[in-house]
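1. could you work out the structure for the sequence below:
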Amino acid sequence: MVLGELASQHGVNWTELLKSAGMTEDDCSDSEGRVDARSCLEVFELFATAAGNDALTFDVFSQSPVSYGSIFEYLFLCAATLREGMKNWARFHQTRSNCLNFGYRETDQFGMLNFSLPDHLGPQSQFLFASLGFLCSRIERTTGEDPILFQLEIAAKRPKKASKFQARHGNRITFDADESRILVPSRFLDRIPEGADPSLFRIIEIAALQELTQMDQVESQTSIIAAKISQGLRAGDCSMDYVASAMAMSHRSLQRTLESEGTSYRKVLDDVRRSIAHRHLVDTDRPMKEIAFLLGFSEVSAFSRAVRNWFGVAPRALRQRSTKTAAISDRQTS
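-> Predicted structure coming up:
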């Protein structure tokens, strides 16, 4: 992992940090391996806190060398045009992660690449910063004399620290947006990536298709059910009947599936609610009432009791604690 290479430079004990997130260095060194998404996101958050810089990942990943993204990266760099490259990211996003979702669409003004992670994975601002930095740096690797002045939106609060990435893009970055996306003006969409190569792209496309087939066999049923519960919460129905129907399963089959993986519907629902609450209390400034409603609580008081049970503090205290931690890190490194 790129962060591991920088750990010593910023006084971070990488081994202990990984241990705190339930990971080891071996988990990060296997280029063909997969790591738990929740643990990965936690590593990003812990690194920013330990390094005392909540904007560092912008610069780290916008300056990362070519090949870091493997197949996912070359699906863009070897494409015929910038437009086709972004379409490839949307088409093959699971080659990078089975929980990081991409989409692409166009209007008369922009080609828009959006990316997102499920809220039930918990706080994710640092990973979103890293992803934005990485994606933008690759889009900038296209031919043409004029720089691509794209608009950037990110579904996370503005970091306390500043970065070179933010300085470069200035007021074209919007924080606390409804979604994370890159808006490329239409006049740039036919630009050619620096590594455009039709023959090489065909080889990479075949490899990507094979990898997608393998990915279909990896995801656990519990993680799929958790994603369906998250969708149900947004739709206003997190009942077992809703999730069973969404998965084309019977109520009993859903129970047996969870039991076979050592858990229960009640526990998965509680874990999903806890993680979504954590995500919105730490990463956003959404009103408490809105978060409570999103989680299916009819009263803010019920939401507050649940947060106390999950984290040992009231919702406002949890939000203030994350802000205070960032402020302390800011003073220690200024």
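2. can we go C-alpha only for contacts and neighbour counts from here?
-> Will do.
3. for the residue nearest the centre of the chain, give its distance to V307.
-> With the centre of the chain defined as its mean C-alpha position, the nearest residue by Cα atoms, centre = their mean is L117, 4.2 Å away. Using Cα to Cα, to the nearest Å, one gets 22 Å for the distance from L117 to V307.
4. ok, F297 - contacts?
-> F297 sits next to F303 when contact means Cα atoms under 8 Å, 6 or more residues apart in numbering.
5. all strands for the stretch 201-334 of the chain, in order.
-> Counting by DSSP state E, counting those that start in this stretch, the stretch 201-334 of the chain has no strands at all.
6. all helices of it, in order?
-> If you assign secondary structure with DSSP state H, counting those that start in this stretch, the helices in the stretch 201-334 of the chain sit at 221-235, 240-246, 251-260, 265-283, 288-294, 300-311, 315-333.
7. quick one: the last one to helix 300-311, angle?
-> Note on geometry: by axes from the mean of the first three to the mean of the last three Cα atoms, to 10 degrees, helix 315-333 and helix 300-311 are set 50 degrees apart in direction.
8. what does helix 315-333 rub up against?
-> Applying Cα under 8 Å, 6+ apart, the contact partners of helix 315-333 are 49, 51-54, 160-161, 281-282, 288, 304, 307-308, 311.
9. please provide the structure for the following sequence as well, for comparison with the first:
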Amino acid sequence: MQRVGVLVELPRVLREHGADPDQVLMEVGVAASLLSDPDNHIPMIQVCDLAACCAEATGQDGFWMKLGTEVRLHHMGVIGELMSCASNLREALADLVMLHPRYAEGGGPYLMNWGDDALLIGYRLHLPHRRGATHMARGAVSFGFHLVQQLSGATAREVLVSLPPPTDRTPYAGIFGAAKLRFGAHHFGLVYDREALQTPMQAADPAVRQGRLAAAAQWLQSQQPDLGERVMRVLVPSVLAGGISLAEASERLGTTPATLVRDLRRQGTSFRKLLNRTRFEMAGQFLLDTRMSIAEVAATLGYSEISAFNRFFAGIGGAPPAEWRAMAMQAAAPAPQP
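-> Here you go, the predicted structure:
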């Protein structure tokens, strides 16, 4: 499922580009009434089909990127409220990645250290062979680019596109301005340098943030009652971007380290075990959803030796990463047409 969010603007934007929204929505089986409330949800498969249909109806391959430029803070709900009062951009991006799984299933953002002084916020879609998948990924990058500009005024240093260079780059320049475009990348995403990451949010307020963190923790618990899953959602933003301590994870969950350790023990698990599960989850997503090599995935997860990564991955996944990737890609490939 995918939260409607900025899709409430879709009918208007379609009309502005000469397309009939009722006809487009009918073609993919989406009721127009669903787009009246940002908190409604649509199956991710239908959203992918909708992205492709919008491009066809308007004759614009970059239509979903244009839709991404329409994002405003009020489209973001709980996540937007928390991001807006973060102390800096890095903290706000961690908020987005932590809470986003409650907004969408089938795709989402992740954070990853990029060189010595930069951070990548990437987007992965777990339906890579679905019609409209690349439209979705490019739209998400545009969405993130413009959301960050509104929150902090910061501009991405690089825009990564995991597609071959297009013949005409004009549509991209119209969306991303002077930001450096890098095609043929392993990721769809945005790279922000150290200076941008330290940029305070325009509405930064520590006191307000504490209240919103508590509200977000309660909302997360209501949406995802299993404690282990909630811990993993907190860990995901940080596994590839410098790690997170037990104390930091506890704060984001609205509890204390001692209470968290005790509650996890009651469930037969531990912070360390969940951290390893999170690393495995991220490794699996990179193996299946990107063109990264085994060595690159290992290095991304902090392994200096591929052999150590192979042992870690096989210990949880039951097969070495190369074998696991081959089996997973075969299972995910579309069935041949008769």
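10. now do the same for G4 of the first structure: its match in the second structure.
-> Matched by TM-score structural alignment, G4 of the first structure corresponds to P11 in the second structure.
11. show me the contacts for the residue nearest to its match when sequence neighbours are not counted.
-> Nearest non-adjacent residue to P11 of the second structure, counting by Cα to Cα, 6 or more residues apart in numbering: P21, 5.1 Å away. Counting by Cα under 8 Å, 6+ apart, P21 of the second structure makes contact with L10, P11, R12, L14, R15.
12. and the equivalent of P21 of the second structure over in the first structure, how far is that from M23 of the first structure?
-> Alignment note: P21 of the second structure maps to W14 in the first structure; criterion TM-score structural alignment. Distance check for W14 of the first structure against M23 of the first structure: by Cα to Cα, it reads 11 Å.
13. just R158 of the first structure next, same as before
-> 28 Å.
14. related to what we said a few turns ago, can you say which of the helices of the stretch 201-334 of the first structure is nearest to G133 of the first structure?
-> Using Cα to Cα as the measure, helix 265-283 is the one of the helices of the stretch 201-334 of the first structure that comes nearest G133 of the first structure, at 17.8 Å.
15. so where in the second structure does the helix or strand hosting G133 of the first structure end up aligned?
-> Per DSSP states H and E, G133 of the first structure falls inside helix 125-139. Matched against the second structure by TM-score structural alignment, helix 125-139 of the first structure falls on residues 134-148.
16. give me the mean distance between that stretch and the first structure.
-> Superposing on the first structure places stretch 134-148 of the second structure at an average distance of 1.6 Å from its equivalents, by mean Cα distance after the TM-score superposition for the first structure.
17. which outside residues touch that stretch?
-> With Cα under 8 Å, 6+ apart as the contact definition, stretch 134-148 of the second structure has outside contacts at 48, 51-52, 61-62, 64-73, 89, 122-125, 128, 154-156, 159, 161, 175-176, 188-190.
18. hang on, the earlier thing: in the strand or helix carrying the match of G4 of the first structure, what counts as buried?
-> Assigned by DSSP H and E, P11 of the second structure belongs to helix 10-16. Residues L10, P11, V13, L14 are the ones in helix 10-16 of the second structure that count as buried (16 or more other Cα atoms under 10 Å).
19. can you check stretch 45-61 of the second structure too?
-> For stretch 45-61 of the second structure, the neighbour count (16+ other Cα under 10 Å) marks 45-55, 57-58, 61 as buried.
20. most widely separated two among those residues?
-> Longest span within the buried residues of stretch 45-61 of the second structure, Cα to Cα: I45 and T58, 20.4 Å.
21. can you give me the strands in the stretch 151-300 of the second structure?
-> Using DSSP E, counting those that start in this stretch, strands in the stretch 151-300 of the second structure cover 158-161, 180-183, 188-193.
22. so how many other residues sit close to A178 of the second structure?
-> Residues lying near A178 of the second structure (other Cα atoms under 10 Å) number 13.
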